[in-house]
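Participant: coords please:
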Amino acid sequence: MTDTLKRNLTPQKLEKAAYILKTVAHPIRLGIINLLDEHEQLSVNQICEYLKCEQSLLSHHLTNMKIKGLLKADKQGVQVFYSLKEKDLIKLLDCMENCNCNM
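Facilitator: Okay, here's the model as predicted:
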């Protein structure tokens, strides 16, 4: 029996996993997930301050993650606050933290 069958990873599950991994495969995007795990909701400015990156670059990443269904955006006045829509994304960070894959 192969590992794929032992884990019950259907082609649909593998496709979804690849989609999510491609979406988060950037240090800034992983940083966003980490921050939103620690803080329920943050504004673009707050995330920018934490990650020390330009707002235009951050907005690009946030928009991409929102379009792909990983984040929620809540507009309050002129500010937009982001939160995790897919709470299980933090499991990716846990996996990376515990991985001993020659990293």
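Participant: alpha carbons only for contacts and neighbour counts from here, please
Facilitator: Will do.
Participant: hmm, who's touching the helix or strand harbouring Leu92?
Facilitator: Remark: Leu92 resides in helix 90-98, with elements defined by DSSP states H and E. For helix 90-98, the surrounding residues in contact (Cα atoms under 8 Å, 6 or more residues apart in numbering) are 30, 33-34, 37.
Participant: Among these, name the ones in helices.
Facilitator: Taking DSSP state H, the ones among these that sit in helices are 30, 33-34, 37.
Participant: Alongside the first, I'd like the structure of this one:
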Amino acid sequence: MAPLSAPDRPREARPSAMIDKGFLEEGRLIRDVHTIRHLPAVIVQGRYDMATPVATAWDLHRAWPEATFEIVEGAGHSAGEPAIADRLVAATDRFRYDRSP
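Facilitator: Purely as a prediction, here's the structure:
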């Protein structure tokens, strides 16, 4: 029996972001960044991320200079990669303890 192709698989088994071409229409985050720029943010980007290239994250940072921009050497796209996970936890810890406006 051949494996099911993406359209034949149950929806739960397919990453919705890939099916729906992302969570937002292309360009919307950068276009509307003014609506969230008051929020603290860290852009954590894997150097070898093939799903979201470094240039895309850099474009977001240029539009949102208040956000910290961190490139993780040797990492790709997954938040499950230890180096990415470490940076994400460190960022949320900073948000947790830094309550300044």
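Participant: After superposition, what's the TM-score, could you say?
Facilitator: The TM-score (TM-score structural alignment, normalised by the length of structure 2) is 0.32; 48 aligned residues with a Cα RMSD of 3.6 Å.
Participant: quick revisit: as a markdown table, the ones in helices among the contacts of helix 90-98 of structure 1 with distance to Tyr50 of structure 1 and neighbour count would be great.
Facilitator: Conversion of those to a markdown table gives the following (distance: Cα to Cα, whole Å; neighbours: other Cα atoms under 10 Å):
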| residue | distance to Tyr50 of structure 1 | neighbour count |
| --- | --- | --- |
| Leu30 | 13 | 17 |
| Ile33 | 12 | 24 |
| Asn34 | 11 | 17 |
| Asp37 | 13 | 17 |
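Participant: Closest to Val24 of structure 1 out of the residues you listed?
Facilitator: Comparing these against Val24 of structure 1 with Cα to Cα places Leu30 closest, at 6.0 Å.
Participant: wouldn't that closest one be in contact with Val24 here?
Facilitator: Yes. Using Cα atoms under 8 Å, Leu30 of structure 1 and Val24 qualify as a contacting pair, with a distance of 6.0 Å.
Participant: In structure 1, what residue spans correspond to helices?
Facilitator: Per DSSP H, structure 1 has helices spanning 3-6, 11-24, 27-38, 44-51, 55-67, 90-98. These are given in chain order.
Participant: deepest of those helices, which one?
Facilitator: helix 27-38 (a mean of 18; mean count of other Cα atoms under 10 Å).
Participant: Share the number of residues neighbouring the nearest residue to Ala63 of structure 2 once chain neighbours are set aside, please.
Facilitator: With Cα to Cα, 6 or more residues apart in numbering as the measure, Ile30 is the residue that lies nearest to Ala63 of structure 2, at 6.2 Å, once sequence neighbours are left out. By other Cα atoms under 10 Å, the residues close to Ile30 of structure 2 number 15.
Participant: and Ile30 of structure 2, what helix or strand is that in?
Facilitator: With elements delineated by DSSP H and E, Ile30 of structure 2 resides in helix 28-31, which encompasses its position.
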